[in-house]
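[1] Pasting a predicted model and its sequence here:
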Amino acid sequence: MTLITNNLPEALMILGVLALIIEVAVLGISTFILLFLGMSLFTSGLMMNFNLLDDSLTTALWSNTLITAGFALFLWKPLKRMQNNVDKKGVQSDFAELDFVLADDVDENGLTMHLYSGISWKLKSKQPLSAGTHVKVVKKEVGTMWVEAI
């Protein structure tokens, strides 16, 4: 315990960095609590290191309480807005450029199967396609390929 109290600013900065690493690397910024706490611990340790704050446990407790509350107050809404901003565009890959000739008729019901890469995929199409039509994959979902005629 004396090691921590004798080196309180450094200990606070190390704890802050560890909290930030856990929040970002392990939790993926899903909870903001460790983010605010880590920033607060690092900030108060830095302020103690430059003698802007007294390096005592009482000062560390109160400064971290106030700084954490301040970070939470000012950063909660912007971070929540950033977290809710989800990109909804489809992923493009070489898989989407696959083309082949239909062995059976295809429609929107997805009753036709196509074997590709060892997996049986349901085939669906917005317009009915007959067997023997040359098609390409235009969209993919879990277990389903959407195709259209070339």
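    Cool, got the structure.
[2] hey, let's count contacts and neighbours off CA atoms from now on
    Fine.
[3] Now do the most far-flung residue of the chain relative to its centre against residue 29, distance only.
    No residue in the chain has its C-alpha farther from the mean C-alpha position than residue 132, which lies at 42.7 Å (C-alpha atoms, centre = their mean). The span separating residue 132 from residue 29 equals 50 Å under the rule C-alpha to C-alpha, to the nearest Å.
[4] Nearest the middle, which residue of this protein would you pick?
    Most central in the chain (C-alpha atoms, centre = their mean) works out to residue 28, at 5.9 Å.
[5] tell me the contacts of the closest residue to residue 129 other than its chain neighbours?
    Distances taken as C-alpha to C-alpha, 6 or more residues apart in numbering place residue 106 nearest to residue 129, at 5.1 Å, with adjacent residues excluded. Listed by C-alpha atoms under 8 Å, 6 or more residues apart in numbering, the contact set of residue 106 reads 112, 123-125, 128-131.
[6] For those residues, give me a markdown table that also has neighbour count, secondary structure and distance to residue 149.
    Supplementary listing: the contacts of residue 106 in a markdown table, determined by neighbours: other C-alpha atoms under 10 Å; DSSP: H, G, I helix; E, B strand; the rest coil; distance: C-alpha to C-alpha, whole Å:
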| residue | neighbour count | secondary structure | distance to residue 149 |
| --- | --- | --- | --- |
| 112 | 17 | strand | 15 |
| 123 | 24 | strand | 13 |
| 124 | 25 | strand | 12 |
| 125 | 21 | coil | 9 |
| 128 | 13 | coil | 10 |
| 129 | 20 | strand | 7 |
| 130 | 14 | coil | 10 |
| 131 | 11 | coil | 11 |
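[7] another one to put next to it:
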Amino acid sequence: MAFLDTYLAETLMILGVLALIIEVAVLGMSTYVLLFLGLSLFASGLLMNIGLLDSNYTTALWSNIVFTLGFAVVLWQPLKRLQDKTDTKPLHNDFADITFVINSDVDDRGLTTHPYSGIQWQLKSHTPIAAGSTVKVTEKQVGVLWVEAI
């Protein structure tokens, strides 16, 4: 206990950095609880180390309560907005970038299927395509391949 009494400020800063590392590296900024706590621990330890706060357990407890709540109030909305941003542009990958010959007519109703990678995919097209045509996949959805004639 004498070690913590002597090095309380440094211990708080180390615990704060560890909480921040766990929040960012392990949890991927998904909870924010450890972010607010880590910032609070580091700020309290830094202020104790500088001499602006007394270096005792009561001050450490109350300053961390106040700082944690303060960081949560100040940072909650900006972090929430940052987390809510979604990318709406379509993702391009090599999956299903294929061409093949269709056996049946294809239209936007999805009555035709095509086996690919062990799954029966519904084929849909914005314009009707006759059987025997070579098609290319233009869009992928769950269970549906949108195709167009080449």
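    Nice, I can see it. Source: prediction; values computed, not measured.
[8] After superposing, what score do the chains get?
    The TM-score (TM-score structural alignment, normalised by the length of structure 1) is 0.86; 150 aligned residues with a C-alpha RMSD of 2.0 Å.
[9] thinking again about what came up before, got a markdown table for the contacts of residue 106 of structure 1, with distance to residue 144 of structure 1 too?
    Shown next, in a markdown table, are the contacts of residue 106 of structure 1 (distance: C-alpha to C-alpha, whole Å):
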| residue | distance to residue 144 of structure 1 |
| --- | --- |
| 112 | 10 |
| 123 | 6 |
| 124 | 7 |
| 125 | 10 |
| 128 | 16 |
| 129 | 16 |
| 130 | 18 |
| 131 | 18 |
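[10] so which of the residues you listed comes closest to residue 148 of structure 1?
    Within the contacts of residue 106 of structure 1, the smallest distance to residue 148 of structure 1 is 6.1 Å, found for residue 125 (C-alpha to C-alpha).
[11] In contact with residue 117 of structure 1, which residues are there?
    Neighbours of residue 117 of structure 1 in contact, by C-alpha under 8 Å, 6+ apart: none.
[12] now the helices for structure 1?
    Listed in chain order, the helices of structure 1 (DSSP state H) span residues 2-6, 8-21, 33-49, 57-84.
[13] need these in a markdown table with distance to residue 119 of structure 1 and mean neighbour count, can you?
    As requested, the helices of structure 1 are exported to a markdown table (distance: least, C-alpha to C-alpha, whole Å; neighbours: other C-alpha atoms under 10 Å):
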| stretch | distance to residue 119 of structure 1 | mean neighbour count |
| --- | --- | --- |
| helix 2-6 | 58 | 10 |
| helix 8-21 | 39 | 20 |
| helix 33-49 | 43 | 23 |
| helix 57-84 | 34 | 14 |
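[14] Quick one: closest of those helices to residue 149 of structure 1.
    helix 57-84 (37.3 Å).
[15] how big is the angle separating the closest one from helix 8-21?
    With axes from the mean of the first three to the mean of the last three C-alpha atoms, to 10 degrees applied, the angle from helix 57-84 of structure 1 to helix 8-21 works out at 20 degrees.
[16] Surely residue 19 of structure 2 is in contact with residue 40?
    No - with contact taken as C-alpha atoms under 8 Å, residue 19 of structure 2 and residue 40 are classed as non-touching, separated by 10.1 Å.
[17] what's the distance between the residue farthest from the centre of structure 1 and residue 104 of structure 1?
    The value you get for residue 132 of structure 1 to residue 104 of structure 1, if C-alpha to C-alpha is used, is 7 Å.
[18] What of residue 79 of structure 1?
    Between residue 79 of structure 1 and residue 104 of structure 1 the computed distance is 50 Å (C-alpha to C-alpha).
[19] do residue 86 of structure 1 as well
    38 Å.
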